[in-house]
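>>> turn this into a model:
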Amino acid sequence: MKESFLSPSMFPEAFRDVDHLEDFMSTPTRELAEDMASLDGDIMILGVAGKMGITLARVIKRAAPHKRVIGVSRFSEPGSEEHLQQWGVETIRCDLLDRAAVNALPKIPNVIYMAGLKFDYKGREDFLWAMNTVAPAIVAEAFAGSRIVAFSTIHVYPWSNPLQGGVTEACPPLARPGEYANSVVGRERTFQYYSRLHQTPGRLVRFVYAIDMRYGVFQEIASWVLQEKEIPLETGTVNVMWQGDAINHFARLLCHCDTPSTPINIGGPEAVSVRKIATMFGESFGIAPKFVGEEKDCLYVNCDRAADLLGNPMVPVNTMVKWVAEWVKAGKPVHGKPSKFEVRSGIF
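Next comes the predicted model:
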């Protein structure tokens, strides 16, 4: 059956269940299919078993059914490997800190690097740094002849006033409170060093807050409103992006790599108000939100460069709010893995 491309006419009123959500979220855009057709070679995703990697692998396979799509991970979570295989994605078990195992991976010309550590690293800070700097060095050497699109974070940026339009890629990454952000600066610089050394084309994806029914900023705010918990406002403005739009953009960056590797902000174009979103959920639930604190400077980034290159996301904020409100109110499954967007200490 011929694959249909994502369009607003396909938007559901709500999602019946997880299978319906994942099927819709992994629908490719026409632009992704066109880019994958023009891209030389197959695709490997390192660190594929995370919240976004599985749908990323699936959307690429749907956009490019004749390409090999290989997902690499330790696959510590039961069922994730089988999930990928049923969609035609090949899987390889590998510890990215094992240099011999990484060197033994097939040398696929297109690599998306999603591995890393952010949460719950207290007491194992050495592992945090190893995953965020040593593993990238091992991969960058092993795949010196490939294109590498590597995930980064907005936590390499300073606080800014969202009224000033958001931080752009011209702002150099900096040390912020907490070892996580510092280690990701190390990740970026490691990939850039090897990109320059070996002339490896690449991109560093400074991504902000995917929206999925099961996790993310909107799911958290909706749950706080429904449970009548206080909603912190200090980080009162956020960038958000529907996960389906995000993974389409991530894959398309393989066609837009630079040598040496350069950063790009990927996220929605709007400055989204936490207070406004909570109020919208409150109206849907018939509950007055409870707020604490006042808005301050925040990690708000400017995504104009990505919009010029890849276009704006297809799913708008109001639609995401409607979908999340129904999902949360119905008590459908969630991951239980908060984004901690409101945390300002740098320790997640």
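
>>> C-alpha from now on. contacts and neighbour counts both.
Fine.

>>> show me where the stretch 201-348 of the chain has its strands.
Under the criterion DSSP state E, counting those that start in this stretch, strands of the stretch 201-348 of the chain are mapped to 202-207, 210-211, 230-232, 237-238, 241-242, 262-266, 272-273, 290-292.

>>> dump those to TSV, plus mean neighbour count.
Putting the strands of the stretch 201-348 of the chain into TSV (neighbours: other C-alpha atoms under 10 Å) gives the following:
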stretch	mean neighbour count
strand 202-207	25
strand 210-211	23
strand 230-232	18
strand 237-238	23
strand 241-242	25
strand 262-266	23
strand 272-273	16
strand 290-292	14
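
>>> turn the ones you listed into CSV, including distance to Ser183.
As requested, the strands of the stretch 201-348 of the chain are exported to CSV (distance: least, C-alpha to C-alpha, whole Å):
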stretch, distance to Ser183
strand 202-207, 14
strand 210-211, 22
strand 230-232, 27
strand 237-238, 23
strand 241-242, 25
strand 262-266, 16
strand 272-273, 28
strand 290-292, 31
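
>>> can you give me the helices for the chain?
Remark: helices assigned in the chain by DSSP state H are 18-25, 30-38, 53-63, 80-85, 99-103, 125-129, 135-142, 179-198, 217-226, 243-252, 274-285, 304-310, 317-329.

>>> minimum distance to Met314: which of the strands of the stretch 201-348 of the chain has it?
strand 241-242 (8.3 Å; C-alpha to C-alpha).

>>> let's see this one next to it:
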Amino acid sequence: MTGSYRGVPSVVYSTGNVYPLRPLSAGGSTEDDAPEPVGEYAQSCLARERIFSHAAHTWDTPVTIFRLNYACELRYGVIADLATQIAAGEPIDVTMPAVNVVWQQDATAWALRSVELAGTPPHILNATGPETVSVRRLATWLAAAMGTEVRFTGTESTDALLSDASHCHDLYGYPTVPMRRVVEMVARWVTEGGRQLGKATKFQQREGKF
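This is a model prediction of the structure:
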């Protein structure tokens, strides 16, 4: 951290991938849970957190660590991934049985507001939607909205990468765009041939190989 930014309140983007897989019956990881990153991507994200935490303590720089998963919009995200696969007639892998998602605009608004939380030691904030939704159900909703059928492959595991963002919702409220509305918008976008960014989330990965 250069001298220009020492002491300046900062929001550090991170990810819920720093947490371990959680049993579906236990709910998502909270900010009080210890990180247990799986794979190089998650490990590198935790390393980023550690660098900024060091800066916070060394130069008294207030920091918020913003752990986001999974942001969705029309061209990117878990829902767009599923809709694109369905449109192509590809089977949906349900081995990763459930996800949390949030509309990108809401996640961005929370990130901007979270600068007010910045502190030393850093304030950790999970950011995602309030629902834990099954991948099978998401795909079923999408297929219905797209007027097509969906096929599945794999068997649902008993755990998933899940985050509890209730602290964020307590501070800033629930997302302004509900998940079912996101599903409808993405389904329509993909059905009408809307452009995709071509950057798959690879949320199905259970061994951290992104």
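
>>> now the TM-score, please.
Here the TM-score for the pair of chains, by TM-score structural alignment, normalised by the length of the second structure, is 0.95; 209 aligned residues with a C-alpha RMSD of 1.3 Å.

>>> of all the helices of the first structure, which one is nearest Tyr113 of the first structure?
helix 135-142 (8.4 Å).

>>> from the contact counts, what lies against that closest one?
Other helices and strands packing on helix 135-142 of the first structure, by 3 or more C-alpha pairs under 8 Å, 6 or more residues apart in numbering; DSSP states H and E, are helix 99-103, helix 179-198.

>>> any chance of those helices in CSV with distance to Ala330 of the first structure as columns?
Shown next, in CSV, are these (distance: least, C-alpha to C-alpha, whole Å):
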stretch, distance to Ala330 of the first structure
helix 99-103, 43
helix 179-198, 35
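
>>> deepest-packed of those, please.
When you average the neighbours per residue for each of these (mean count of other C-alpha atoms under 10 Å), helix 179-198 leads with a mean of 22.

>>> which residues touch Thr64 of the second structure?
Neighbouring residues of Thr64 of the second structure by C-alpha atoms under 8 Å, 6 or more residues apart in numbering: 9-12, 114-115, 117-119, 122-125.

>>> alignment lookup: Arg206 of the second structure to the first structure.
Aligned counterpart of Arg206 of the second structure in the first structure: Arg344 (TM-score structural alignment).

>>> now the farthest one out in the second structure, which residue is it?
Gly3 (32.0 Å; C-alpha atoms, centre = their mean).

>>> look up how far Asp60 of the second structure lies from that one.
12 Å (C-alpha to C-alpha, to the nearest Å).

>>> show me the residue sitting in the middle of the second structure in space.
For the second structure, by C-alpha atoms, centre = their mean, the most central residue is Asn69; offset 1.0 Å.

>>> so how far is Tyr113 of the first structure from the residue mapped onto that one from the first structure?
Here Asn69 of the second structure is matched to Val208 in the first structure, going by TM-score structural alignment. Remark: distance between Val208 of the first structure and Tyr113 of the first structure (C-alpha to C-alpha) = 16 Å.

>>> wait, isn't Val102 of the first structure in contact with Val139?
Yes. Between Val102 of the first structure and Val139 there is a contact at 6.8 Å, judged by C-alpha atoms under 8 Å.

>>> what residue in the first structure is paired with Asp106 of the second structure?
So, by TM-score structural alignment, Asp106 of the second structure is matched to Asp245.

>>> which residues does that match contact?
Here Asp245 of the first structure is in contact with Pro313, Met314, Val315 (criterion: C-alpha under 8 Å, 6+ apart).

>>> hang on, the earlier thing: residue contacts, the match of Asn69 of the second structure?
Thr153, Ile154, Asn239, Val240, Met241, Asn265, Ile266, Gly267.

>>> and those, which is closest to Met25 of the first structure?
Nearest to Met25 of the first structure among the contacts of Val208 of the first structure, with distances taken as C-alpha to C-alpha, is Met241, at 12.0 Å.

>>> returning to what we had before: can you put the helices of the first structure in JSON lines and add distance to Pro232 of the first structure?
Output for those, formatted as JSON lines (distance: least, C-alpha to C-alpha, whole Å):
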{"stretch": "helix 18-25", "distance to Pro232 of the first structure": "29"}
{"stretch": "helix 30-38", "distance to Pro232 of the first structure": "37"}
{"stretch": "helix 53-63", "distance to Pro232 of the first structure": "30"}
{"stretch": "helix 80-85", "distance to Pro232 of the first structure": "34"}
{"stretch": "helix 99-103", "distance to Pro232 of the first structure": "43"}
{"stretch": "helix 125-129", "distance to Pro232 of the first structure": "28"}
{"stretch": "helix 135-142", "distance to Pro232 of the first structure": "35"}
{"stretch": "helix 179-198", "distance to Pro232 of the first structure": "22"}
{"stretch": "helix 217-226", "distance to Pro232 of the first structure": "10"}
{"stretch": "helix 243-252", "distance to Pro232 of the first structure": "24"}
{"stretch": "helix 274-285", "distance to Pro232 of the first structure": "9"}
{"stretch": "helix 304-310", "distance to Pro232 of the first structure": "28"}
{"stretch": "helix 317-329", "distance to Pro232 of the first structure": "18"}
